[in-house]
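[1] coordinates only, sequence not included:
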């Protein structure tokens, strides 16, 4: 019998209604986007301005507000290709080892040592007693540990050799590979945190090759602005002040460094090279104000950092304590009393915007190595709008052509297919909006392709109905058999395309993945509308009209 149960009708119509409601916000894109941005800003800052209130009122809060995000090629924004200087991490490891190695050799091997200048990625130590070389090497080997990777099983992280009366320490090859991988993962995570903290929408941040990161951020003003946001290393340290200086070339002495003041031009500080506490031990940083109402940054250490910070301030009351950011002393306050609890504020000649940016950088953490930007590109919003207009024209032309062909070929049934096509597109956009997907030009290509493929299932069904009518069966039986016998061909044709789309998704890059996602979603919704929605239309029409003959 040509019937559809009531529960199935309710489910089909309900899904169609959800598709229309979910896609509706995209018809008012600018208003909904401003509403969403204002809501997100209020939730982030806990403060609501008049402009934000006006923006929130642009869209009713009881309606869905999820929209499809526009990619870099549609919205405009910044594109960067950065190369991570992974070799910097080798030098940092060697520099960090030197104080401990020096103390161990002096106390355990009973030798006098000094560091000899060598390659940046090696620690070269000269000892005064060649006869103690064997003992010294044994002491240095105590600093090595197994490499924690599957490929480095059984290997140590340090390679140690001797050259005359010198001990040369470098990272082993297995440890270099593991270090490079950790450095890239940490760099990716920190870049992602910094970009996310700036409130940008759906950035693309992914690793390319061994030491490169691709960063695409829609909606940001320029590549220079993006570089300023993510390129700052933000290495924060708290160092003991040895003395102030007016000469940038004054020798700092062994174990010390000479850093300029970020506040006072011509002022320099001789600092102990080893920091008391580092930014890695920070657990929170936020914009604040000092006791005089000037912008500042409040910070808080973790347990170990709080202990070291408290012990140092208790033992050095009355001395200067330098707060160093990226090789510049941003503040050198005097320790007036013991600071317990592991919290304090960073003061300086900051603007409110600078304190907010500094807090973002400190919360995200320091980049493990510097980045060199190999490629940078700013995509203007005008180019993005041109792409949107071109995509819209292509979609409209394709849809009109398909609708015209279906109506011309199948009459009323073609009208049913055209309405189902509109529901298909609305369901696609509803799913993409719910997913928070980013739409790019390849994604638009996937939608346009879906428009052409969406009626394939309907063509198979309608042609099958024509064949069944030739066997002299009644119209009701012909419609029923047409849908039943076309089912296998519809599923087979779309399943093979879904497999191809899955391969594109898992093996392709960002733009190719966008095409694959829209294609897969479009295939699923088109099969649903062809098998269930058009059948509901046909069955409902047939039940009302009861035609004796059927013209398809």
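    The structure has been received and is ready for your questions. As the structure is a prediction and not an experimental result, all values here were calculated from the model.

[2] Only C-alpha atoms from now on, for both contacts and neighbour counts.
    Noted.

[3] element containing residue 30?
    In this structure, residue 30 sits in helix 29-45 according to DSSP states H and E.

[4] So which elements touch that helix?
    The contact analysis (3 or more Cα pairs under 8 Å, 6 or more residues apart in numbering; DSSP states H and E) places helix 29-45 against helix 50-56.

[5] which residues in the stretch 451-552 of the chain form strands?
    With strands called from DSSP state E, counting those that start in this stretch, the stretch 451-552 of the chain shows none.

[6] Alongside the first one, take a look at this:
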């Protein structure tokens, strides 16, 4: 009689049911859709929905559904051709207050989504996605570095009690900082202090007239080269962090040439949302208030602004605000940012946490300036795209607004809140950008496009056809050669595929053509395990064992060989997963999961089915 325990039957049943449920979403294919998202002046409401419906009716474009989801409106269509025509019609109807982008609408039933079942994302070679080519603004790196050195030199001269008249950047970018001192002795002392404190600066004596002695400090060329290379590396790292926030699997992010970065995101069709997150350089600058509100109004009226101050506008009220040119801390000194709600006012806010350097600067500033004002400047760099004479012209535009201007009520340093956001979504978006990290230099998206599957639909169909034909031949051969035990192996092989797809879907593994190759290899190895079991059972029967004893001995003796073979495969798959990248990693992850699922289905599932068939019957022979 069978000695297969009941708890193993229960385990097999639970795993198979969960496998079917979590693999099921892959049957429901997404449909082409157009997503309409409101910009700052737009609103997603039933009026917008009616406007979209009217625009589609006017162009005789049929849709399969229009609905408002969260903060956007989604209209779905029968195919990609209708989707493109609909996007053009909707863009013309809604205007510049809305962003219209391609997307895919999920058709997975709500009850599956409610339990966390989701379809497997497809890779760029199978599904296509978005492609961005970005140009890094290297000149901005030089500007920031020279400005930082100018501030540091001022502090150094005050610390060393060296008399100076001014410390300013030269008009031409890359020509360093000009320091005007009171005497030749002061110039010599300044040159020595700068050389000792900042070895990356080269000091040269400039002109001398009366009591004006000029010293020029220029950044070394090799330092500028290092800055450029580090800028690219930092931007690559920041973009990876931001894309991780998007939740895109296996993105391609790589350097192209000396100043460009290529980003390809599989399965993403909403270029607007991806571009907003990837290309944005939104950050915060905390600056000291300068003068009184009347001083700001006078500066706006006369156009005369103090040399160490800048005139800003406050968001919403548009009132003028004077702030110091010297920055207390910036967004790149943040270690964490989360959207929250201000407990006192109930308005959206961002909870900020600074690194040690930023915390010290903020603590020192607030300690010495309680009762004075501080402004928070929201800096955003966007690219305006216009069509001129049939050509697309891109113009970078930097927007700087004061989102908060308030009196410092007490001393704070590492943790505090920034208010002034117009909505919870704006606070959430800003926190997301700040968490992803500030770009070391702004990037301009010089090329963007939605790309189709790189392998081509014909190649994908041929690849899938080859997989199905190969699988069918394996199943047929097993059934013909091992008879009933071959059919049991075929059933286990089918459930192996189901469980493998379910696990990959549940943990979000991206399916690519190398991944499909890993699935095929997994299925081949799974049938190998059943071949070993069947041959062991045949051997036991030839040695005179009873059918039940042959089944029991066949599984027991084959298990050691199956385990040894799969452990070596696991080591190889683990190496591919941990050390590989891109398609190699995709193949390794699929192989790793497939080996684990095949060990369960080839041994435990087939044993359970065999025990159900033969366990309570008196047998004279076996169909094997």
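    Done, it's in. Small disclaimer: the values here were computed from a predicted structure and weren't measured.

[7] Overlay the chains and give the TM-score.
    TM-score of the superposed chains, computed with TM-score structural alignment, normalised by the length of structure 1, equals 0.70; 506 aligned residues with a Cα RMSD of 5.2 Å.

[8] still on that earlier bit, so how far is the helix holding residue 30 of structure 1 from its chain's centroid?
    Remark: helix 29-45 of structure 1 is offset 20 Å from the chain centroid, using Cα atoms, centre = their mean, to the nearest Å.

[9] Give me the buried stretch members for that helix, please.
    29, 31, 32, 33, 34, 35, 36, 37, 38, 39, 41, 42 (16 or more other Cα atoms under 10 Å).

[10] again with stretch 449-468 of structure 2
    450, 451, 452, 453, 460.

[11] ok, those vs residue 601 of structure 2, which is closest?
    residue 460 (28.1 Å; Cα to Cα).

[12] With residue 549 of structure 2 as the reference, measure out to the aligned residue in structure 2 for residue 58 of structure 1.
    Under the alignment (TM-score structural alignment), residue 58 of structure 1 pairs with residue 110 in structure 2. Distance of residue 110 of structure 2 to residue 549 of structure 2, given as Cα to Cα, to the nearest Å: 49 Å.

[13] before we move on, what about residue 133 of structure 2?
    66 Å.

[14] just the strands in the stretch 201-350 of structure 1 please.
    Counting by DSSP E, counting those that start in this stretch, the strands of the stretch 201-350 of structure 1 are 204-208, 212-218, 236-245, 256-260, 268-272, 277-278, 282-289, 295-301, 321-325, 328-331, 343-346.

[15] Any chance of JSON lines for the ones you listed, columns distance to residue 116 of structure 1?
    Shown next, in JSON lines, are those (distance: least, Cα to Cα, whole Å):
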{"stretch": "strand 204-208", "distance to residue 116 of structure 1": "37"}
{"stretch": "strand 212-218", "distance to residue 116 of structure 1": "33"}
{"stretch": "strand 236-245", "distance to residue 116 of structure 1": "24"}
{"stretch": "strand 256-260", "distance to residue 116 of structure 1": "16"}
{"stretch": "strand 268-272", "distance to residue 116 of structure 1": "20"}
{"stretch": "strand 277-278", "distance to residue 116 of structure 1": "26"}
{"stretch": "strand 282-289", "distance to residue 116 of structure 1": "34"}
{"stretch": "strand 295-301", "distance to residue 116 of structure 1": "35"}
{"stretch": "strand 321-325", "distance to residue 116 of structure 1": "27"}
{"stretch": "strand 328-331", "distance to residue 116 of structure 1": "27"}
{"stretch": "strand 343-346", "distance to residue 116 of structure 1": "37"}
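
[16] for those, which one sits closest to residue 486 of structure 1?
    Taking the strands of the stretch 201-350 of structure 1 one by one with Cα to Cα, strand 204-208 is closest: 41.4 Å.

[17] Sort out which residues of the closest one are buried, please.
    In strand 204-208 of structure 1, counting by 16+ other Cα under 10 Å, buried: 204, 205, 206, 207.
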